[in-house]
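*Asks:* next come a sequence and a model predicted from it.
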Amino acid sequence: MRVLLTGGAGYIGSHTLLKLLQEQNEVLVLDNFSNSSMESLRRVKQLANRDFDFRNGDICNSTLMNDTFNAFKPDAVIHFAGLKAVGESNDKPLDYYTHNVTGSVELLRCMRRHGCKQIVFSSSATVYGEADYLPYDEQHPLRPTNPYGRTKYFVEEIIKDWTASWSEASAVLLRYFNPVGAHDSGRIGEDPLSTPNNLVPFISQVAIGRLDKLNVFGSDYDTRDGTGERDYIHVDDLARAHLSAVHFASKNKACEAINVGTGRGATVLEMVKAFERASGRPIPLNMAARRNGDVAKSIADVSKANRLLDWEAIHNIDDMCRSTWNWQSLNPLGYK
């Protein structure tokens, strides 16, 4: 299969790229490096011992997109490209709507123009908002609470309309919960270009000495230890889910939203303890007030992924923390 990977140099994109190459797919990566590194692509090429096509550019550039589709003629698209920081989206909402929504519309236009009928979209559990019940299943009401989540929700709706208007099209909307971890080799992993927005990369930078301490936002939630509880998923499991989704889209003419998680929750303090076990280093903590917009618990119902994609997560939080520490200790400054 010929697969166009938008945002393929990023954290999840690079791990998915490696899986695609290992399964002997032909791949073209399109990335503008706004939050990624060319070094990740170089390392994937070494790990896979296979080459792939690459274009440096933005999905909002219609000329570039048309040239790319003309030259590569993809059978399917896996769409990662977009801005992804919740806090930043509150400060720069128009940037998020431009890159995430307008860029996705341009991509879908290009796919229709060139007869590319299959898309797997990198969505997010943030589309659910506050829980009416847990675990979240795909029928839960969608009430995103920030601009980032709303861009994911809007693009999901646009893709649903796109597939409804084109009987030959198919789409899988993968709603990620909390991706963490790194490739077992320690060669590729999550490398935030600034202070991490997510828990585990922040913990790993504290452990390696780049940051002084971890701020724990909220210790009075209705959870086992008072700290927020999340469904964390290993990036390797998530990458496998994308391959399963591409295979599903190639055989089914539909648009399906599917949760990707483990179905199990871990609190902030449980993740800290797991990372201390993995690294052998203490993680200094600062207990702080809750942040606006944070929910107490976010856990996935993954039965639909099990049923439709024949997929399930196989890694636990100790695996996630060990692989993260392996990546961070081998690359204390990330890809720099």
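*Replies:* Received the coordinates, thanks. Numbering: from 1, shown residues only.

*Asks:* can we go C-alpha only for contacts and neighbour counts from here?
*Replies:* Fine.

*Asks:* ranges for the helices of this protein?
*Replies:* All helices of the chain, identified by DSSP state H, fall at 11-22, 38-48, 62-72, 86-91, 93-96, 103-113, 147-164, 199-208, 235-251, 268-279, 303-309, 317-330.

*Asks:* distance from the first one to the middle of the chain?
*Replies:* Same thing as helix 11-22. 12 Å (C-alpha atoms, centre = their mean, to the nearest Å).

*Asks:* can you list the helices of the chain in a markdown table and add distance to Asn215 and mean neighbour count?
*Replies:* A markdown table is the format used below for the helices of the chain (distance: least, C-alpha to C-alpha, whole Å; neighbours: other C-alpha atoms under 10 Å):
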| stretch | distance to Asn215 | mean neighbour count |
| --- | --- | --- |
| helix 11-22 | 23 | 24 |
| helix 38-48 | 29 | 17 |
| helix 62-72 | 42 | 15 |
| helix 86-91 | 15 | 16 |
| helix 93-96 | 25 | 18 |
| helix 103-113 | 34 | 19 |
| helix 147-164 | 22 | 21 |
| helix 199-208 | 9 | 22 |
| helix 235-251 | 24 | 21 |
| helix 268-279 | 10 | 19 |
| helix 303-309 | 34 | 16 |
| helix 317-330 | 18 | 22 |
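
*Asks:* pipe those helices into CSV and attach distance to Asn178 per row.
*Replies:* Putting the helices of the chain into CSV (distance: least, C-alpha to C-alpha, whole Å) gives the following:
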stretch, distance to Asn178
helix 11-22, 11
helix 38-48, 21
helix 62-72, 30
helix 86-91, 13
helix 93-96, 20
helix 103-113, 22
helix 147-164, 14
helix 199-208, 9
helix 235-251, 9
helix 268-279, 12
helix 303-309, 16
helix 317-330, 11
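
*Asks:* would you tell me which of the ones you listed gets closest to Glu130?
*Replies:* Distance to Glu130, taken as C-alpha to C-alpha, is lowest for helix 147-164 among the helices of the chain, at 12.0 Å.

*Asks:* what is that closest one packed up against?
*Replies:* helix 86-91, helix 93-96, helix 103-113, strand 118-124, strand 170-176, strand 255-260 (3 or more C-alpha pairs under 8 Å, 6 or more residues apart in numbering; DSSP states H and E).

*Asks:* distance between it and the chain's centre?
*Replies:* Using C-alpha atoms, centre = their mean, the offset of helix 147-164 from its chain centre is 16 Å.

*Asks:* excluding its backbone neighbours, what's nearest Val200?
*Replies:* Using C-alpha to C-alpha, 6 or more residues apart in numbering and skipping the chain neighbours, the partner closest in space to Val200 is Val180 (6.7 Å).

*Asks:* one more structure, for comparison:
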Amino acid sequence: MRILVTGGAGYLGSHTVVALVEAGHDVVVVDDLSRGNPVAVSRAEVLTGQRIPLHAVDVADIDALERIFDTERVEAVVHLAGRRTTGSRAQGPLDFYETNLGATFTLLRCMVWYGVDRLVAASSAAVYGARARVPSREDQTVRTDSPFGRAAGMTEQVLADVAHAQRGLRVGMLRCFTTAGAHPSGTIGEPAARGEGLLTAMGQVALGLRERLDVRGGDHPTPDGTPMRDVVHVDDVAAGFVAALGALDETDGPFSVWNAGSGRPASVLDVLRTFETVTGHRVPYRTVAAPAGTAAVSYADPALAEDELGWRPVRDLVDICADHWRWQSRNPAGYPGLIGGERPWRGGVGHRLRLVSPSAPWGA
């Protein structure tokens, strides 16, 4: 199938693009590059040996998106675009609601107009809330307690309502838990310069880019006092999207939700100790106050995804730390820029770049 991947130049997006192409699909990427990077798409091309068109437009721009649907002959959509964390550009709840819901509205309009009837979208474990029963099951009551979680829950509700109202439309949602790691080649991974992920922060300490790690919360009711999370390799999550896309025609109804989790929670200190063992680097840390509403424990019951999709994570915490370190140690500042005096990225549909070799270490 020819699949449109929104947010395909981002962290999860670039890995999902590789997984889809390796599964035999043609892929087209739409990404406004506010969080993604065109280098990630170019490196995905090298990894797969396939050309991957990149349209640098906002998914919420209905005129630009309609032009893409008009020219690219899209047959299905994997929707990963949206704001995931609060960064410097985020202004609070309105930022999540406007960005995430707006992109979903526009995408659905274009899908209906052009008769595209298969969609798999990313949701979040944040919909379960900080006081959720664990392991979290897809059929339990959703009691989200954060703006991001509520925006994710609203998006799920919109997609469910449209799927039930629009004849022939099939929609699947993956509730992603803590996604980490990188492609084993070390060529695509989490943009290290942002420093938002736990492993990225650990890597920055190991590389001497920061003095120590701040562990948010040390008095939780867990064995070592630090929060416990369901950490899943990004390539496993990407494989989940491929499996969900293939299972849409086999589901009982027009709308389905699956947990993209392992069911194996790890504490922050578990991750830290594994990272130290894998890398051979000590990571000094200090405990700081956790943000209000931080869940002590969050992890999935993955049984439904295994039963209906035939999917379950196959990589463990050692794999996650090793692959992440291979990526970050080679790319400590994230993706490189242009070389040879070329002009900066200006956006535009179908624009291609000459980029630093994906096999070369950063700065080479």
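*Replies:* Yes, it's here. Computed from a predicted structure; not experimentally measured.

*Asks:* re earlier: can you tell which of the helices and strands packed on helix 147-164 of the first structure is closest to Thr16 of the first structure?
*Replies:* Using C-alpha to C-alpha, the nearest of these to Thr16 of the first structure is strand 118-124, at 11.5 Å.

*Asks:* which strands or helices does that closest one pack on?
*Replies:* Using 3+ C-alpha pairs under 8 Å, 6+ apart: strand 118-124 of the first structure touches strand 76-79, helix 147-164, strand 170-176, helix 235-251.

*Asks:* in JSON lines: the ones you listed, plus distance to Thr102 of the first structure.
*Replies:* Formatted as JSON lines, these follow (distance: least, C-alpha to C-alpha, whole Å):
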{"stretch": "strand 76-79", "distance to Thr102 of the first structure": "13"}
{"stretch": "helix 147-164", "distance to Thr102 of the first structure": "9"}
{"stretch": "strand 170-176", "distance to Thr102 of the first structure": "17"}
{"stretch": "helix 235-251", "distance to Thr102 of the first structure": "23"}
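
*Asks:* for the ones you listed, which one sits closest to Ile317 of the first structure?
*Replies:* The nearest among those, by C-alpha to C-alpha, is helix 235-251 at 11.6 Å.

*Asks:* still on that earlier bit, now distance to Val206 of the first structure too, for the helices and strands packed on helix 147-164 of the first structure, in TSV please.
*Replies:* Below are these laid out as TSV (distance: least, C-alpha to C-alpha, whole Å):
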stretch	distance to Val206 of the first structure
helix 86-91	21
helix 93-96	29
helix 103-113	35
strand 118-124	26
strand 170-176	25
strand 255-260	28
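
*Asks:* Asp230 of the second structure contacts Ala260, correct?
*Replies:* No: in this structure, Asp230 of the second structure is not within contact of Ala260 by C-alpha atoms under 8 Å, at 9.5 Å.

*Asks:* anything in contact with each of those two?
*Replies:* In terms of C-alpha atoms under 8 Å, 6 or more residues apart in numbering, Asp230 of the second structure and Ala260 are both contacted by the residues 177, 300.

*Asks:* between these two, who's got more neighbours?
*Replies:* Legend: neighbour count by other C-alpha atoms under 10 Å for Asp230 of the second structure and Ala260, higher for Ala260 (35 against 22).

*Asks:* Tyr285 of the second structure versus that one, what's the distance?
*Replies:* 29 Å (C-alpha to C-alpha, to the nearest Å).

*Asks:* repeat for Val39 of the second structure
*Replies:* From Val39 of the second structure to Tyr285 of the second structure the distance is 32 Å (C-alpha to C-alpha).

*Asks:* before we move on, the earlier item: among the helices of the first structure, which is nearest Glu138 of the first structure?
*Replies:* Closest among those, once you apply C-alpha to C-alpha, is helix 303-309, at 8.2 Å.

*Asks:* remind me what that closest one packs against, helices and strands.
*Replies:* Applying 3+ C-alpha pairs under 8 Å, 6+ apart, we find helix 303-309 of the first structure packed against helix 235-251, strand 255-260.

*Asks:* could you dump the ones you listed into TSV with distance to Cys321 of the first structure added?
*Replies:* Converted to TSV, these look like this (distance: least, C-alpha to C-alpha, whole Å):
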stretch	distance to Cys321 of the first structure
helix 235-251	11
strand 255-260	19
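
*Asks:* looking at those, which is nearest to Leu308 of the first structure?
*Replies:* Among these, helix 235-251 sits nearest to Leu308 of the first structure (C-alpha to C-alpha), with 7.6 Å.

*Asks:* hmm, who's touching that closest one?
*Replies:* Contacts for helix 235-251 of the first structure (C-alpha under 8 Å, 6+ apart): 12-13, 15-16, 19-20, 76, 78, 118-120, 170-172, 174, 179-183, 260-261, 308-315.

*Asks:* go on, stretch 319-334 of the second structure?
*Replies:* 180-193, 199-200, 203-204, 207, 232-233, 274-275, 278-279, 360-362.

*Asks:* repeat that for stretch 11-30 of the second structure.
*Replies:* So stretch 11-30 of the second structure is in contact with 1-9, 36, 40-41, 44, 47-48, 50, 52-59, 72, 80, 183, 188-191, 234-235, 237-239, 241-242, going by C-alpha under 8 Å, 6+ apart.

*Asks:* returning to that earlier point: residue contacts, the residue nearest to Val200 of the first structure?
*Replies:* 190, 200-201, 232-235, 320, 324 are the contacts of Val180 of the first structure under C-alpha under 8 Å, 6+ apart.

*Asks:* one more pass at 7 Å, please.
*Replies:* 200, 232-235, 320 (C-alpha atoms under 7 Å, 6 or more residues apart in numbering).

*Asks:* and in the second structure, which of those residues remain?
*Replies:* Retained in the second structure by both residues aligned by TM-score structural alignment, their matches' C-alpha atoms under 7 Å are the following of the contacts of Val180 of the first structure: 232-235, 320.

*Asks:* which of those sit farthest apart?
*Replies:* Tyr232 and Val235 (9.4 Å).

*Asks:* residues shared between the contacts of those two?
*Replies:* By C-alpha under 7 Å, 6+ apart, the residues touching both Tyr232 of the first structure and Val235 are 179-180.

*Asks:* re the thing from before, what's the closest of the contacts of Val180 of the first structure to Thr68 of the first structure?
*Replies:* Nearest member of those to Thr68 of the first structure, counting by C-alpha to C-alpha, is Val235, at 27.6 Å.
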